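1. Return atomic coordinates for the entry below.
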Amino acid sequence: MEFTIIQIAEILGGKVEGDGQEKISRLDKIQEGEKGGIAFLSNMKYEPFLYKTKASAVIVSEDFEPNKPFETTLIRVKNAYTGFTRLLEAYAELNKSQLVGIEEPSFIHDSSYMGQDGYRAAYSYIGKNCILGDHVKIHSHVSLGVGVRIGDHSIIHAGAKIYEGTVIGKHCEIHSGAVIGSDGFGYAPQEDGTYKTIPQLGNVIIEDHVSIGANSTIDRATMGSTIIKKGAKIDNQVQIAHNVVIGENTVIAAQAGISGSTEIGKNCVIAGKAGIVGHLKIADNTTIGANTGISKNITKPGQTLLGYMGYDIKEFLKSYALFKKLPELQDKLRELEKKP
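-> The predicted structure is shown next:
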């Protein structure tokens, strides 16, 4: 696909400085740009590459002032990073729109329905009583269980498994290897030391504009629903247990784990390898640092928590400053013990 620089500027609402008729067919990094490519400059540590790049166009912010001559054409937008992101979105949408139709062999049960302009890849499976909206993309080796619902413009990537009863909203993206709706970890200990399986009869509800990363798992509820609310973004290899609620626009990084029946507020940030025990409530706008453990309710909104026991960041940094001094304090203590 080729577009002129002027056409791209119109998409971004930007202004062209240079040859607007040159054709663009590729997205480039500014340090690797070649003719026919478009790059962007938002971090000024990359500014020196602007004067060397062979990219045909570079997206810059409105207030950017170059201090050397350059050969490329500029597209000035309000914010260069946001502008380039918009361009990536447009490019991705064009690629997605080309995937329409049915590849064989694939299977859809007679009782299921798929809307207009959808895509079913070869070796995909759609079970009984499923309802898929318009422009839904189902890639190869995807399996949809009985009664799955998927909203318009959602994408299920190769190898994802969606268990029965799962509800997925509009404009969602489920990446490869994700498992949505598997049984929650529910076992009742018995007197003889064995465990009795507790049936998991609920489902998973994923609201609109949610992204689920590769190889992440979201367990179905014991009763009721495990809920991922609108706009949440979940990274790869995240575990979300049964009856958890993830608030709107909360982001969760790789290898984090959230135990059963915990409720996470909206606009929270949970960093990689963080762990949260079950049956807790985490207030809105909470940030939980990497490797942090949370074992109690967080009731005050807007806190940043670090450390194994989830200390407030200010208390954690004070404690860490003392911790670093422990060898020195130990030496002083030994000197004092030697004195008569």
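2. from here on, contacts and neighbour counts on C-alpha atoms
-> Will do.
3. pretty sure residue 133 is in contact with residue 150, am I right?
-> Yes - applying CA atoms under 8 Å, one finds residue 133 in contact with residue 150, separated by 6.1 Å.
4. Which one's more surrounded, those two?
-> Higher neighbour count among residue 133 and residue 150: residue 150, with 27 against 20, using other CA atoms under 10 Å.
5. In contact with that one: list those residues for me.
-> Taking CA atoms under 8 Å, 6 or more residues apart in numbering as the criterion, residue 150 is in contact with 131-133, 136, 167-170.
6. ok, of these, which come out buried?
-> 131-133, 136, 167-170 (16 or more other CA atoms under 10 Å).
7. Which of these fall in strands?
-> Using DSSP state E, the members of these that fall in strands are 131-132, 167-168.
8. Give me the number of neighbouring residues for the closest residue in space to residue 222 that isn't next to it in sequence.
-> Nearest residue to residue 222, sequence neighbours excluded (CA to CA, 6 or more residues apart in numbering): residue 200, at 4.1 Å. A count of nearby residues for residue 200, using other CA under 10 Å, gives 19.
9. Sequence B follows; please return its structure for comparison with A:
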Amino acid sequence: MSIRLGELVDRFGGQLIGSPDVDVTGIAPLSDAGSSQLSFLSNSKLCSQVSQTRAAALILSATDHAALGDLYLGICIIVDNPYVYFARVAQHFAALQAIPADKGVHPTAFVSPHAVIAPSASIGAHATVEAEAVIAENVVIGAGCFIGRGVNLDANTRVHPNVTIYDYCSIGQRVIIHSGAVIGADGFGFANERGYWIKIPQTGRVLIGDDVEIGANTSIDRGALADTIIEEGVKLDNQIQIGHNCHIGAHTAMAGCVGVAGSAKIGKHCTFGGAAMVLGHLNIVDNVHISSGSMVTRSILEPGQYTGFYPLAKNADWEKTASIVRNLNSMRDKIRQLEKTIKSLTEKSS
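-> You can find the predicted model right below:
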């Protein structure tokens, strides 16, 4: 399936330099693009690859276009943010080429007669939809999914195969949930009585806003009493753990293997690098950015970039550093004693 460059620019904007009648069939990296594909330059370090590309046209910024000069004289679409433009064009091509899900309920699926299913929804093979669930227009539920009692899936949400959504959780519009995700399992809540663990019932829900994406094998626990809340536009990568009663602000993004302990409250437009950890009951304000592998042990009350880990080193060097860290208290005491001695000697000499 192809589309004219002129149609793309009419739809997504940008300044087209060259013929609007050239047809393109998709989008690809500079090194791989063929003569019928668009490519894009979002990193100035890749300018050297532009002269070698076979792409039909190039998406790039005005700054990079000026810097290239005679290195590239082909068709261009000049935009403010080439990477975002690439993402929107790629979405458009994906939508054009997507195979629509079959509407209705697969013969092997189980749907409770007390569930409400929109006519345009799709329920895949061996899926289960329990009583009181409400499945809105154009929702797609993949094969092997379990949709619990009273779950609400709003319009145009897609649940990929083998997802489990526990009772009474609520999912907004245009949400994407990837395979293996578990929404609404019990939070890790126990009281200790003389060495024995007493389970605390987890009676809250998980509430997920519009346009959220949840990666494969990610778990979001239900609240103990109140709800776990994921606001609109949040993006969660694969294998993330969100503990009970957490509140994740709108448009925050977390890379793979992030762990957030219970009752943490995270603001809007935050980012978390892979394997970052957040302890429970902390508050993190809007626009905080946590580096990969960092451990957040205290609340963060000012926006900015935060990092908390030792640089990688050879094991022998790391052991020496760890030994020094273990002795910091005694070293501090010795320094204080030396400061007192120096002060006393200085006073005597004066």
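10. on that earlier part again, tell me the one of the ones in strands among the buried ones among the contacts of residue 150 of structure 1 nearest residue 39 of structure 1?
-> Checking these against residue 39 of structure 1 with CA to CA, the nearest one is residue 168 at 34.6 Å.
11. Tell me the residue in structure 2 aligned with that closest one.
-> Matched by TM-score structural alignment, residue 168 of structure 1 corresponds to residue 171 in structure 2.
12. and that match, what does it touch?
-> Applying CA under 8 Å, 6+ apart, we find residue 171 of structure 2 in contact with 151-154, 207-210.
13. Kindly report the same for residue 131 of structure 1.
-> 112-114, 147-150.
14. Try it again at 10 Å.
-> By CA atoms under 10 Å, 6 or more residues apart in numbering, the contact list for residue 131 of structure 1 reads 111-115, 146-151, 167.
15. Who wins on neighbours among those residues?
-> residue 150 (27 neighbours).
16. Tell me the span between the first and last residue of stretch 35-49 of structure 2.
-> Using CA to CA, to the nearest Å, one end of stretch 35-49 of structure 2 lies 15 Å from the other.
17. Correction: the previous question concerned stretch 222-234 of structure 2.
-> 17 Å.
18. which residues of structure 1 does that stretch align to?
-> Residue span in structure 1 matched to stretch 222-234 of structure 2, by TM-score structural alignment: 220-232.
19. which residues are in contact with both of residue 133 and residue 150 of structure 1?
-> Joint contacts of residue 133 of structure 1 and residue 150 (CA under 10 Å, 6+ apart) are 114, 169-170.
20. returning to that earlier point: from the contacts of residue 150 of structure 1, which is closest to residue 95 of structure 1?
-> Closest approach to residue 95 of structure 1 among the contacts of residue 150 of structure 1 (CA to CA): residue 136, at 13.7 Å.
21. Against residue 244 of structure 2, how distant is the counterpart of the closest one in structure 2?
-> Matched by TM-score structural alignment, residue 136 of structure 1 corresponds to residue 139 in structure 2. As for residue 139 of structure 2, its distance to residue 244 of structure 2 is 26 Å (criterion: CA to CA).
22. ditto for residue 339 of structure 2
-> Counting by CA to CA, the gap from residue 339 of structure 2 to residue 244 of structure 2 is 49 Å.
23. Which one's more surrounded, these two?
-> Each of residue 339 of structure 2 and residue 244 has its neighbours counted (other CA under 10 Å); residue 244 has more, 32 against 12.
24. quick revisit: make TSV from the contacts of residue 150 of structure 1 and add distance to residue 177 of structure 1 to it.
-> Below are these laid out as TSV (distance: CA to CA, whole Å):
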residue	distance to residue 177 of structure 1
131	22
132	20
133	22
136	18
167	18
168	16
169	19
170	20
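25. Quick check: the farthest pair among the residues you listed?
-> Greatest spacing in those, by CA to CA: 136 and 167 (13.6 Å).
26. Please identify every residue contacting each of these two.
-> Listed as contacting both residue 136 of structure 1 and residue 167 by CA under 10 Å, 6+ apart are 150-151.
27. List the contacts of residue 67 of structure 1.
-> So residue 67 of structure 1 contacts 47-48, 51 (CA under 10 Å, 6+ apart).
28. Which ChimeraX command selects the buried ones in those?
-> The command below creates a ChimeraX selection of those among the contacts of residue 67 of structure 1 that count as buried (16+ other CA under 10 Å):
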select :51
